[in-house]
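*Asks:* Below: sequence and its predicted model.
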Amino acid sequence: MSRQTPRAMPDEQQATALERLIFNHRPVVIGLCLLVSLVLFWQATLIRPSTSFEKMIPLQHPFIERMLEHRNDLANLGNTVRIAVAVKEGDIFDPAYMETLRQIHDEVFYIPGVERSGLKSLWSPSVRWTEVTEAGFAGGEVIPTPYDGSPASLDALRDNVLKSGQIGRLVANDFRSSIVDVPLQESYPDPLDPSRQLKLDYQQFSHQLEEKIRDKYQAQNPNVEIHIVGFAKKVGDLIDGLLMVALFFGVALLITWALLLWFTGCLRSTVAVLVTTLVAVVWQLGLMHAVGFGLDPYSMLVPFLIFAIGISHGVQKINGIALQSSDADNALTAARRTFRQLFIPGMIAILADAVGFITLLIIDIGVIRELAIGASIGVAVIVFTNLILLPVAISYVGISQKAVARSKADAHREHPFWRLLSNLASARVAPLSLGLALLAFAGGLWYSQNLKIGDLDQGAPELRPDSRYNQDNRFIIEHYSTSSDVLVIMVKTAAEQCSVHSTLAPIDELMWTLQNTQGVQSAISLVTVSKQVIKGMNEGSLKWETLSRNADVLNNSIARADGLYNADCSLAPVLVFLNDHKAETLQRVTAAARAFAASHDRDGLQFLLAAGNAGIEAATNEVIASAELRILLLVYLCVAVMCLITFRSFAATLCIVLPLVLTSVLGNALMAFMGIGVKVATLPVVALGVGIGVDYGIYIYSRLERFLRAGLSLQEAYYQTLRSTGKAVLFTGLCLAIGVCTWMFSAIKFQADMGLMLTFMLLWNMVGALWLLPALARFLIRPERLAGQPGGGLLGH
């Protein structure tokens, strides 16, 4: 003991209060972490996939506020599912087909979460036909009374369908399929306890559609083929696909274990890093459940990020302990020295990670805010698991003598690769590097002008083009005149004024304007019904297919326009069916509607945008477009402020932040090149890439500054930096990229897009830190001013 005291005392004197608190009470630290892990592991086992319609939309956007305000007046225009029941041979006027359709209608009626009053198919009493006869109007239900499946009743059914106006809407243009329109409730009474409300479980609802509808009736009638589209079905498919992330997580874990073992050359330290990082993931999942969050299609990606970030900080700790072990008496001393040296840089890097997540809170979309909160919780627990628990664990298990010997040998030999790379800080190479960086920046900035906001493909771009959902969506687009992309403009008037000529005439003009707008398929409103009825009242003459100025005629003409005006005739929706929900289509149509509203709004008459799934998409795109630049600026501002506080140097801050700016610009150019729009799924990548990527620069510059203060020249200081931390930075970049690159093989396209973008940004941030940071330091840092000075900023001792 006496022999070790002279060496231990200086270490003890240099120790901070936090270091003494942790390492003088190691059993307590281990015990507390074990206790917390057990509690949060139990909580993590309780977490379940969970999402809702309202979490996926920007609730504070004017479009959504108006839609929710008039939700009760917009029948079947919110969260709906469309089930197309098709025949492989023949047409729908077949007794076996009609019986199958009836059974499907009845089966869907009893699925929990269905708004039964709004359920519509050919078997619904509300689906009627109307015709003009010599005696006046005649009409009735589309299904003839009586219907017995005989040839005569089928002929009557065919006639009724032709007179119903449902061709292209509920019945396909080729008469080979028909639609069951299924409106949904976000919450519904518990069948066992009506006083209790249950939330719609999208995954369970999707499974019921597959099992009770698609699988059952396709097996029952081999001539029937079923296609299902709608928000609930899409989300259900997303959750099913995302459950495969467990497989990707396992693959990433195995690859990371192999690379860690190669990097450290020590099984004990490899296991320690993996275990503490997995503890961080468990804590994050447990805390998410404890605060009331579930896993939705976006937050299911967070455990990957926490694992990748934890591994990156774990690698830095193990690398530092290995270097310290070469001249430390024992594992405890090496762990304490490493903790003392890397805790502050690690904390700053973690704070930068957290900033990247927290800035996402400014986006008014529930799933992104939950992702931000969940990820912020995750990076917070890394402070305890990887910055505190890991060094304490290594102080007990130590590092193998073989790994220490290898580290000691590395510390005393020349490294040709790092020596070659150190030329990036030389006076000859640095200008070339900056020139290339400026060219890349200018090229990326120019090409990123092609970057679009929103979806760039038909169907559900979150899923693969060949997914069952997108195949079903293509079927409906090809066989029906009314697409599943509906923009609803709400015409608001005083009570009992929606049917007057002064209201209907502007609605007619609005429909004409929109129908002549590129991307619009068709539009319907009570004007459509009114014109048809007035024409019918005048012996079907086409010249009478217009609006009458007679109030009684107008009132009679809209009597059967069910769903196209509300109970007190103060709201009349205009349904605009679009070719697709691409960003350009939505922008073009909403711009035309806004321009019309601006010139036609008056007291007692307002044209309000917008409802329908296309209206929701348009609102989401506008929120994303307004938030994109703010998030980017806020992330960089916060990261720059933290670097400035840490290093107390504008030059150091520029050296760390400018490589990140280059990566962001090149990332936008890559998204434009790959045809990936900026949307809910990809916007978080901007913040995540910057927040996580700053780790490299902080670790490299903190070491570089120490060597410069020791009096070394810039190039030699950079060489020593690479020898001590370059390998860890290089390895960290690869580990982070591996942690997310497995997403690219996901069946979920948005997950694959996020994987591609994060892999690119993390690797390029690493390249920027190793390549561009020393070149910037050559022009911005004055080594002679740092030489011999005591450490400044938070990193100084």
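*Replies:* The structure has been received and is ready for your questions. Numbers count the residues shown, from 1 in each chain.

*Asks:* Could you use CA atoms for every contact and neighbour count after this?
*Replies:* Will do.

*Asks:* Longest helix in the chain, please.
*Replies:* Ranked by residue count and defined by DSSP state H, the top helix of the chain is helix 612-647.

*Asks:* tell me which residues in that helix are buried?
*Replies:* Within helix 612-647, the residues scored as buried using 16 or more other C-alpha atoms under 10 Å are 612-625, 627-628, 631-632, 634-636, 638-640, 642-644, 646-647.

*Asks:* Could you do stretch 773-784 as well?
*Replies:* By neighbour count on 16+ other C-alpha under 10 Å, the buried set for stretch 773-784 is 773-778, 781, 783.

*Asks:* mind putting those in TSV, secondary structure and distance to T759 included?
*Replies:* Listed next are the buried residues of stretch 773-784 as TSV, based on DSSP: H, G, I helix; E, B strand; the rest coil; distance: C-alpha to C-alpha, whole Å:
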residue	secondary structure	distance to T759
L773	helix	20
P774	helix	23
A775	helix	24
L776	helix	24
A777	helix	26
R778	helix	29
I781	coil	30
P783	helix	34
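
*Asks:* With distance to G314 as extra columns, can I get these in a markdown table?
*Replies:* What follows is those, written out as a markdown table (distance: C-alpha to C-alpha, whole Å):
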| residue | distance to G314 |
| --- | --- |
| L773 | 23 |
| P774 | 25 |
| A775 | 28 |
| L776 | 28 |
| A777 | 27 |
| R778 | 30 |
| I781 | 30 |
| P783 | 30 |
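
*Asks:* Tell me the secondary structure at the spatially most central residue of the chain.
*Replies:* In the chain, the residue lying closest to the centroid (C-alpha atoms, centre = their mean) is A681, at 2.8 Å. For A681, the assignment made with DSSP: H, G, I helix; E, B strand; the rest coil gives coil.

*Asks:* list the contacts for it?
*Replies:* 298, 750-751, 754 (C-alpha atoms under 8 Å, 6 or more residues apart in numbering).

*Asks:* Check it against this one:
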Amino acid sequence: MPTEPQSKTPRGLLSRLECRLFEYRKAVLWLLALFTVVMGWFALQLRMDAGFEKQLPIGHEYIDTFSTYRDDLLGANRLIVVVRARDGDIWSSDGLRRLYDVTQTVTYLPFVQRASVLSLWTPNAFVNEITEEGFRADPLVPGTVTPEHLGAEEISAIAHSTAQGGFVGTLVSRDQRSAMVSAELKEFDADGKRLDYMAFNRLLESELRQRFEDAAFEIQIIGFAKQVGDIAEGAVSVLEFCLLALLLTGLAVYWYCHSIRLTLLALGCSLASLIWQFGSLRLLGFGLDPLAVLVPFLVFAIGVSHGVQQINFIVREIALGKSTYDAARASFSGLLIPGVLALVTAFVSFITLWLIPIPMVRELAITASLGVGYKIITNLLMLPLVASMLTLGADYAQIAERSRQQRAHWLRGVAGLAQWSRARWVLTVAALLLGVAVWQSHGRVVGSLQAGAPELRSEARFNQDALAIASGYDIGLDWLSVVFEQDVGGCEQVALGQYQDRFVWAMQGVPGVLSVQSFSTAMRQYNEGYNEGNPKMNVVPVDPLNYSALANEVARKPGLMRADCSMTAAHLFLADHKAATISTVIDAVKAFRAEHSAAGIRIRLASGNAGVLAAVNEEVEKSELPMLLYVYAAIALLVFLVYRDWRAVLTCCLPLTIGTFIGYWFMKELQIGLTIATLPVMVLAVGVGVDYAFYIYNRLQLHLSHGQPIVKAAEHALLEVGVATIFTAITLAIGVATWAFSELQFQADMGLLLAFMFIVNMVMAMTVLPAFAVLLERIAPRRTPLRVSDALLH
């Protein structure tokens, strides 16, 4: 064990804390080890947890409408299963029998609302026929026909009724090769048990795909439940790539410090905080959402960054002749302030995610904040305490000193950028780059830029199924339900039908709208039917008694109205759920509502899955700027409180600002939308960028306090921590860049975005920060020598 050093009487709170911790280091480490074991037990019980309700923004106008009328409208949590004949069409005894079996299976799946199941075989699918006696509604498949007795005559009659009833393009594809079964899902069953999306996805595969798909028929399945299930299945690859990143990071850290023990120490401390994080989530009753599965490993990356800085400090001190014990103590006291400053800033950054009133995002904010908070203990306290227990001999000190000199040699060129003759060119380029990045980041999209599930690859089975279904049916798989409210008992108020008719006419020409189903269009159809099919009667009736009678007929069709006519709906089926498509349609509805008002009638947005996505996109867009302002305000406040210098605030924030806008530009070029999955990554990038700036500026302030001129202080700061900063950025970038090969598209996108942001923030911190510090010193030179706290001088 290393000999306890004879040090001077400690001064200041930090010195007293250092003495107490290292005096009782064994007891502290035993407590931390015990805590890790306990939290590891709970971490093993953590499970994936997805939920439709967790993605609904709290208090949003659209979600209020969705919640109010969720039992009266087409549900947003919808399951669609398509039976497709590989050869020929669906009109065969085998095809219709297969459709019947699938319909029965879907009907009796858990969490399916049985009354909502719709296919050719369900009683709620009927054809409206105009006869001499008037209007008649018959089931598409007569009750006398059974799957076991399907002859050519019965099949022909069903096909004729399907075409006559207008179900080609809705229940049967336009090419007649497939037929659809749709159903609404409940989040909770009668016993209050919550839908497990991962288990339900496995049930869909076993009970539908594996059971009914063969050489003759293909089974296609889409819907929120299937999408989340596939994402969760793909999330297994997240662990594989994170392990690969861990391995690459370990190899790089070993190359950097040439010590297996120090390498395992850096990785082990970061893993300890990950265990604590998972255990805390389990204790809080949370699971790990598939869309947030990357966040813990992103926080792990922050831990590695701080661990490398600690090891860099320890190795440098050993190379200068100190014992491992003394080097560990120096590392603790020298990096505690900038480390806590950086981690608290990252903590505040993640906490700002709570501003977005989406339960999943708020759960993610807690997840990330816990991880960052634990880093303060594991990387700034545990790591130097464990390091002090190690023994590294003189040979290692000589190797470390030789490596330090070699690295300092090639880094002197970078450190030379702090000279004013070069710094002004750095600042000129930085200013131009900031201007271009700000300009190019305009027009970035909030929401999805892909037609299918953006979290999955375009070649994924879900997206292929979605593309095939969308191309074969007239009704889009994405729809926006617009609600029209009036006073209860208004079934004789013809003004509502006529007003909605004008709305439907206006919406049919909006780009992205494929078709419209509404109360008013149903009224037109019924009015024509009851008048012997006269095309002139394809209008909303103006006679109140006739209008009321037809409203009672329309009420038989689910999803269009309430029986008392207090609510009627118009369903706008969209070409896709891209952010541009949804926003265009939403704007068109709002414009109509503003320009065409009607007394006693209120238009409410919006239900349907597009309504939910619109609400999420609006909340993300509304929260983005306040979040960034809060983050930068927190950074500025913390930096000023620690350094008591306005120059420090500007110097640390400018590189971060440039890096943020370059990141937005990168997202736009790669067509990565700002979503609830990508927003935390941008917040993380800010956190890591702050780390680089704080560690460099901390050493800069220290050398200034020793009386060095600004140029020399900047050069020495870069020589001391520049290698660790560059090494950390490159190592982490290489690690996350491997995610580009993941089967999850959003993991691949996040890997590229993070790798890019790690490098950009490192370059900004290494070049713009010292150059800007030199500029500020020239513009506003200090009148008195710089004084810093004992903490920074220690």
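*Replies:* Done, it's in. Predicted, not measured: the structure shown is a model, and the values here were computed from it.

*Asks:* tm score of chain vs chain?
*Replies:* Once the chains are laid over each other, their TM-score by TM-score structural alignment, normalised by the length of structure 2 reads 0.95; 786 aligned residues with a C-alpha RMSD of 2.1 Å.

*Asks:* hang on, the earlier thing: most neighbours among the contacts of A681 of structure 1, please name it.
*Replies:* The most crowded member of those, judged by other C-alpha atoms under 10 Å, is Q751 (28 neighbours).

*Asks:* corresponding residue for it in structure 2?
*Replies:* In the superposition onto structure 2, Q751 of structure 1 corresponds to Q747 when matched by TM-score structural alignment.

*Asks:* Next, that match: secondary structure please.
*Replies:* With three-state DSSP as the criterion, Q747 of structure 2 reads helix.

*Asks:* I figured it hits A737, correct?
*Replies:* No: checked against C-alpha atoms under 8 Å, the pair Q747 of structure 2 and A737 is beyond contact range at 9.9 Å.

*Asks:* how about the strands of the stretch 101-250 of structure 2, start to end?
*Replies:* Counting by DSSP state E, counting those that start in this stretch, the stretch 101-250 of structure 2 has these strands, from start to end: 112-118, 126-131, 134-139, 178-185, 217-223.

*Asks:* Next, format those as JSON lines and append mean neighbour count and distance to V681 of structure 2.
*Replies:* What follows is the strands of the stretch 101-250 of structure 2, written out as JSON lines (neighbours: other C-alpha atoms under 10 Å; distance: least, C-alpha to C-alpha, whole Å):
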{"stretch": "strand 112-118", "mean neighbour count": "18", "distance to V681 of structure 2": "35"}
{"stretch": "strand 126-131", "mean neighbour count": "18", "distance to V681 of structure 2": "50"}
{"stretch": "strand 134-139", "mean neighbour count": "15", "distance to V681 of structure 2": "52"}
{"stretch": "strand 178-185", "mean neighbour count": "25", "distance to V681 of structure 2": "31"}
{"stretch": "strand 217-223", "mean neighbour count": "21", "distance to V681 of structure 2": "26"}
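
*Asks:* Export those strands to JSON lines and append columns for distance to G287 of structure 2.
*Replies:* Shown next, in JSON lines, are the strands of the stretch 101-250 of structure 2 (distance: least, C-alpha to C-alpha, whole Å):
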{"stretch": "strand 112-118", "distance to G287 of structure 2": "23"}
{"stretch": "strand 126-131", "distance to G287 of structure 2": "44"}
{"stretch": "strand 134-139", "distance to G287 of structure 2": "45"}
{"stretch": "strand 178-185", "distance to G287 of structure 2": "21"}
{"stretch": "strand 217-223", "distance to G287 of structure 2": "22"}
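
*Asks:* returning to what we had before: and the residue nearest to the centre of structure 1, what's its match in structure 2?
*Replies:* Aligned by TM-score structural alignment, A681 of structure 1 pairs with A677 of structure 2.

*Asks:* try V520 of structure 1
*Replies:* Using TM-score structural alignment as the criterion, V520 of structure 1 maps onto V513 of structure 2.

*Asks:* Could you find the closest non-adjacent residue to its match?
*Replies:* Closest residue in space to V513 of structure 2, ignoring its immediate chain neighbours: L574 at 4.6 Å, by C-alpha to C-alpha, 6 or more residues apart in numbering.

*Asks:* Structure 1: which residue goes with the one you found?
*Replies:* So, by TM-score structural alignment, L574 of structure 2 is matched to L578.

*Asks:* Can you list the residue ranges for helices in the stretch 101-250 of structure 2?
*Replies:* Counting by DSSP state H, counting those that start in this stretch, the stretch 101-250 of structure 2 has these helices, from start to end: 152-164, 197-204, 210-212, 224-257.

*Asks:* circling back: give me every residue that touches the match of V520 of structure 1.
*Replies:* Residues in contact with V513 of structure 2, defined by C-alpha under 8 Å, 6+ apart, are 507, 572-575, 585.

*Asks:* that's a helix at R82 of structure 1, yeah?
*Replies:* No: under three-state DSSP, R82 of structure 1 falls outside any helix and is assigned strand.

*Asks:* quick one: it from A232 of structure 1, how far?
*Replies:* Remark: distance between R82 of structure 1 and A232 of structure 1 (C-alpha to C-alpha, to the nearest Å) = 10 Å.

*Asks:* and if you look at K531 of structure 1?
*Replies:* Distance from K531 of structure 1 to A232 of structure 1, by C-alpha to C-alpha: 35 Å.

*Asks:* How about P297 of structure 1?
*Replies:* To A232 of structure 1, P297 of structure 1 is 13 Å away according to C-alpha to C-alpha.

*Asks:* Please apply the same query to L278 of structure 1.
*Replies:* Distance check for L278 of structure 1 against A232 of structure 1: by C-alpha to C-alpha, it reads 33 Å.

*Asks:* With neighbour numbers in mind, choose between these two.
*Replies:* Taking other C-alpha under 10 Å, L278 of structure 1 and A232 do not tie; A232 has more neighbours (23 against 19).
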